[in-house]
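A.B. asks: Structure for this input, please:
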Amino acid sequence: MNVVIGSILIFCGVFFVVVAAIGVVRLPDFYARLHASGKAETLGAILCLTGLAVYCGPNQTSLKLILIIFFLLFANPVGTHVISRAAFRYGILPWKKRKE
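C.D. replies: Presented below is the predicted three-dimensional model:
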């Protein structure tokens, strides 16, 4: 049962990481790309690590994976915010749709 639940979580995590990669390629400006990578990649990584923790079962490796999950949960949003704030202060303006 752990294998099935772990595999589903890992598959969902990989899906969100792929969506984040597509968002980085397809979105029009720096801030939209940063938003896509920050949100979807964080969720994808957390789902993948949760799936690995479930797959491993209750042991020391799962505890380490849970600690990594908590670190990612706090570090990725803060890092995204710091990068976007630095870009805005540097002068990178958000994309605006042209009037036709």
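
A.B. asks: C-alpha only now, for contacts and for neighbours.
C.D. replies: Noted.

A.B. asks: Helices of this protein, start to end?
C.D. replies: 2-26, 30-56, 60-90 (DSSP state H).

A.B. asks: List the buried residues in the last one.
C.D. replies: Of the residues in helix 60-90, those with enough neighbours to count as buried (16 or more other CA atoms under 10 Å) are 62, 65-66, 69, 72, 76, 80, 84.

A.B. asks: Now the second one, please; I'll put the structures next to each other:
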Amino acid sequence: MAAAVTCRVQYLEDSDPFLCMSFPEPRRPPHVELDQNLALSEQIAAIHSVLEAPLKLEDCTLQLSSNGSYLDLDSSMEEQRDELEHFYEDVA
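C.D. replies: Below you'll find the predicted structure:
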């Protein structure tokens, strides 16, 4: 089993619920390599940097676009494998 998985990442600026133009930015999501065995909290700063997101890092979290589930940042992707079942099917 590979220790890294390549993901496409985007951010959603949703701080203003009345803003009608809330869409993921950037429109062409970059690819990042995530270590499946490393806690996501240790990887989110690199994702934030790649995206050049205007949000504060402490206001960020990770969400799967396929089902809307939020990931536990204190756990690794491997530790959340059951919740990520469809994600792993898509990257296989």
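
A.B. asks: Quick check: TM-score for this pair?
C.D. replies: Superposed pair, TM-score by TM-score structural alignment, normalised by the length of structure 2: 0.24. Supporting alignment: 38 aligned residues with a CA RMSD of 3.9 Å.

A.B. asks: quick revisit: show me which of the buried residues of helix 60-90 of structure 1 is closest to residue 13 of structure 1.
C.D. replies: Distances from residue 13 of structure 1 to the buried residues of helix 60-90 of structure 1, taken as CA to CA, are shortest for residue 69 (12.7 Å).

A.B. asks: ok, and the closest non-adjacent residue to that closest one?
C.D. replies: Counting by CA to CA, 6 or more residues apart in numbering, residue 69 of structure 1 lies nearest to residue 46, which is 5.7 Å off, once chain neighbours are set aside.

A.B. asks: swap in residue 45 of structure 1?
C.D. replies: Counting by CA to CA, 6+ apart, residue 45 of structure 1 lies nearest to residue 13, which is 6.1 Å off, once chain neighbours are set aside.

A.B. asks: From residue 40 of structure 1, how far off is that neighbour?
C.D. replies: Distance, residue 13 of structure 1 to residue 40 of structure 1, using CA to CA, to the nearest Å: 9 Å.

A.B. asks: what about these two, which has more around it?
C.D. replies: Set residue 13 of structure 1 next to residue 40 and count neighbours by other CA atoms under 10 Å: residue 13 wins out with 24 against 20.

A.B. asks: and the more buried one, what does it touch?
C.D. replies: Contacts for residue 13 of structure 1 (CA atoms under 8 Å, 6 or more residues apart in numbering) come out as 43-48.

A.B. asks: Could you report the neighbour count for the residue lying closest to residue 21 of structure 1 once chain neighbours are set aside?
C.D. replies: Sequence neighbours aside, residue 37 is the residue nearest to residue 21 of structure 1 in space, at 6.9 Å (criterion: CA to CA, 6+ apart). Here the count is done by other CA under 10 Å, and residue 37 of structure 1 has 23 residues near it.

A.B. asks: Much appreciated, bye for now.
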